[in-house]
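# quick one, what's the 3D model for this:
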Amino acid sequence: MLKKLLIIGVALTVLTAGIASHSQRDIPYLVVWSSYLLKEPFMEINREFEKAYNCKVVYGRAPEATLARAITKYDFSADVIATRSVTLKEAQTLGKIEEYKPLFESRWVIISLKENPVKVSSIKDLGKPGIRVGFCPKRTEYNDLSCVIVEKIVENAGIKEGFWKNIPEKVACGGVCALVLSAVKPQYLDYESMDRNSYYWQVFSHIYYKRADVCIVDEIFTRLPEVRDKIKIVPIDPEYIPHGSTSFGIGIVTYSRRKDMARKYLSFVLSEKGRKIFEKYNLKLVDR
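Predicted structure coming up:
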C-alpha cells in the first residue's frame, strides 16, 4: 500500500508540473477529470470546447473509486470533475465541490462472453451452484465504490451467500492509489495501466481469460470498443439497484482558480452540442 501511495505521489507531482507549464503561456487552460468510463464523450467534448473558446483542456481520467477517494480525501489540481453523483454529493458536503449538475442515468448489468454461453437470465442465477462469478472481494475492504454497489445489489437480490461461494479462489484485485492523482499531472499518467486496474477491467479479465463465467458491471463499460462485440448482456431488475448508484454528474471544484471558464465548460457540456456528443455514445442527458 505504501508503495502505491509513493507512486501516486510522484504521479501527482508530475501532473502539477505539467499544469504549471500551461500557466506560463498565454493560452487559457482548464483541468478536467472524469470517470474513465466517460473518456470517449469527454475527449470529444474537450476538443470541441478548445475550438470554441481558444483554450486548452488538460484532461485526466481515473477509475471511479480512485477518483472518489482523490476528491474526498486529497486536494488535487482540478477545475471540473465528472463522475457518479454520489461522489459529487459527498464532496459537496465536505466543501470540495462548489456545485454540480446531473448528467444522465446508467444501469448495472450482468455480462458474459458470447463464446462462453452460460445459462443466466437474472441476478438470481448468480447465487446458484455452478456459475463462476467474477468479482474482487478485496476491493470491498477499502470501499471501492463499484464493488460496494455490486455487493449491495447482491444483498438486495438475496443471493449474497451463494454469490460469494461462486467467486473463484484466485482472482486478481488490483487497484490504483488515489494519492497519485494529487501528485502527478494528468498529462503524465499512464492511463492504459490505470484503466486496466479499474474494477471493471479486473472483473472483465476474469471472464475473458475463462476464470469466471459472468460479472456485474455498469452498462457504459459494455459500450467501450474493446468490449462491446465480445459480450452478452443480461439486465438486472431495477428493484435490486441501490438508490443513486446509476446517476452521473459534473461539478466545479471549490478551490478552482478558473471558475468562470469552468462554468462555461459546464454550460457547454449541457448544451445541445454537448447533448449530441453524448448521444453518439448512447448516453442521454437528463432533461433540464
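# when you work out contacts or count neighbours from here on, use the C-alpha atoms and nothing else.
OK.
# tell me what the strand ranked longest in the chain is packed against?
In the chain, assigned by DSSP state E, the strand with the most residues is strand 97-105. Here strand 97-105 touches helix 85-93, strand 247-253, going by 3 or more C-alpha pairs under 8 Å, 6 or more residues apart in numbering; DSSP states H and E.
# so what's residue 110 closest to, chain neighbours aside?
Closest residue in space to residue 110, ignoring its immediate chain neighbours: residue 216 at 4.5 Å, by C-alpha to C-alpha, 6 or more residues apart in numbering.
# before we move on, what about residue 215?
In space, residue 215 is closest to residue 134, 4.8 Å off (C-alpha to C-alpha, 6+ apart).
# still on that earlier bit, mind giving me the packing neighbours of the helix or strand that the longest strand of the chain is followed by?
Stepping forward along the backbone from strand 97-105, the first helix or strand reached (DSSP states H and E) is strand 108-113. Under the contact criterion of 3+ C-alpha pairs under 8 Å, 6+ apart, strand 108-113 touches helix 199-208, strand 214-218, strand 231-235.
# what about the nearest residue to residue 84 once chain neighbours are set aside, how many residues nearby?
Among residues not flanking residue 84 along the chain, residue 248 sits closest, at 4.2 Å (C-alpha to C-alpha, 6+ apart). Around residue 248 there are 22 other residues, counting by other C-alpha atoms under 10 Å.
# to compare against the first, here's the next sequence to fold:
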Amino acid sequence: MKRFAIFLIILITLLSIVACKEKEKEELLIFVGAGMKKPMDELKGIYEEKNNVKINIVYGGSGSLLSQIETTRRGDLFMPGSMYHYKIAEEKGLVDKGVEFLYHIPVIVVKKGNPKNIKGLLDLTREGLKIALGDESSLAIGPVTRKILEKACIYEDVKRNVVVREGAVSKLVLDVNSNFVDASIVWRSSAVQFGIDLEIIPIEEKFNEIKTIPIGIVKFTKNEKLSRDYLSFVISEHGKEIFKKYGFVVKDEEN
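Here you go, the predicted structure:
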C-alpha cells in the first residue's frame, strides 16, 4: 500500500510537470522602430489571440535597437524604420536578408492652421522659426532628413533653427503638438498615428527621400519556425491592411 502511494505521488508529479510544460507559451523577442508601434501592437494582439504564444516587442530608435541586438546577441526579428540600419545589421552578420514591404514617406508637420505659413522646405530656413529634427545617429528619420535638406542645399540654414534633436519620432510629433516648435520633419505614418492637431505639408518630390521598411530574422533566434510564421503574418494582406490604416503605403501599391 505504501509503495502504491509513493508511485501515485510520483505519477501525479510527473503529470503535473508535463501539463505545465504543455501550457508554457513559446515566445518571440522583436525589435521594432518606434514609428510602427500602433500597427505592430494591433498585429501582436491578433496573433497572440489565435496562437498560444507571447510576442515581446521592444520599440525605439532604429540605431538604439541595432545596438541592443549587437550587445545582447538576442532577438528573433528586427524591423527598423528604414533599410539604412538593416543593412548595417546585415553587414555585421546579425540578421538574414530582410523583406521590404512598406514605404516610409517623410513630410513636414506643422500646427493645425499653419500659423507660420510654412509651405515647403525653403520656409524652414526663415529666421526665428523653431525646428525639431530626428537624431542622426539613433533615429531612422535623422539621416534621411539630412539627405533631404542637403539635396535642397539648405541643411546649414535649417540647422540654425533647430532647437532640439529627438531620439523618438513620437517626440518630434509631440514637440509640434505642444507648440514647443513650429515644425518638424517626420514620417507620414507617424503624423497620422501621433498627430493630434497637426497639418501635413508634402516635401517636394525632387528633394524627398522615400524609404522602404524591412523586416527580417535575427540570426540569434532560438525559434526560427515561429519567427518565420510571424514574419509571414506581418507581411500578409491582412497585415498590410492594418499598416495602411495607420498611414503607411504598401510597397506593391504605390501606384
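# related to what we said a few turns ago, list the contacts for the equivalent of the residue nearest to residue 110 of the first structure over in the second structure?
By TM-score structural alignment, residue 216 of the first structure lines up with residue 185 in the second structure. Residues counted as contacts of residue 185 of the second structure (C-alpha atoms under 8 Å, 6 or more residues apart in numbering) are 106-109, 132-134, 141, 145, 172.
# among the residues you listed, the buried ones, what's the PyMOL command?
Of these, the buried ones can be selected in PyMOL as follows, counting by 16 or more other C-alpha atoms under 10 Å:
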select buried, resi 106+107+108+109+132+133+134+141+145+172
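# wait, which of the contacts of residue 185 of the second structure is closest to residue 208 of the second structure?
Of all the contacts of residue 185 of the second structure, the one with the least separation from residue 208 of the second structure (C-alpha to C-alpha) is residue 106, at 7.0 Å.
# ok, how many other residues are close to residue 244 of the second structure?
14.
# look up how far residue 201 of the first structure lies from the residue nearest to residue 110 of the first structure.
Relative to residue 201 of the first structure, residue 216 of the first structure is positioned 11 Å away (criterion: C-alpha to C-alpha, to the nearest Å).
# which residues of the second structure fall in strands?
Listed in chain order, the strands of the second structure (DSSP E) span 26-33, 53-60, 77-79, 99-104, 106-111, 131-134, 162-166, 183-187, 198-202, 211-217, 249-250.
# any chance of those in TSV, plus distance to residue 71 of the second structure?
As requested, these are exported to TSV (distance: least, C-alpha to C-alpha, whole Å):
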stretch	distance to residue 71 of the second structure
strand 26-33	13
strand 53-60	15
strand 77-79	14
strand 99-104	24
strand 106-111	30
strand 131-134	23
strand 162-166	23
strand 183-187	28
strand 198-202	37
strand 211-217	17
strand 249-250	32
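# what's the counterpart of residue 240 of the second structure in the first structure?
Here residue 240 of the second structure is matched to residue 275 in the first structure, going by TM-score structural alignment.
# next up, the contacts around its match.
If you count contacts by C-alpha under 8 Å, 6+ apart, residue 275 of the first structure has them with 269, 284-285.
# over in the second structure, see which of the residues you listed survive.
When the contacts of residue 275 of the first structure are mapped onto the second structure and checked using both residues aligned by TM-score structural alignment, their matches' C-alpha atoms under 8 Å, the preserved contacts are 269, 285.
# got a list of contacts for the one helix or strand residue 194 of the first structure maps to?
The secondary structure element spanning residue 194 of the first structure is helix 191-196 (assigned by DSSP H and E). When contacts are defined by C-alpha under 8 Å, 6+ apart, helix 191-196 of the first structure is touched by residues 36, 61-63, 176, 201-202.
# how close does residue 155 of the second structure get to residue 40 of the second structure?
For residue 155 of the second structure, the distance to residue 40 of the second structure equals 33 Å [C-alpha to C-alpha].
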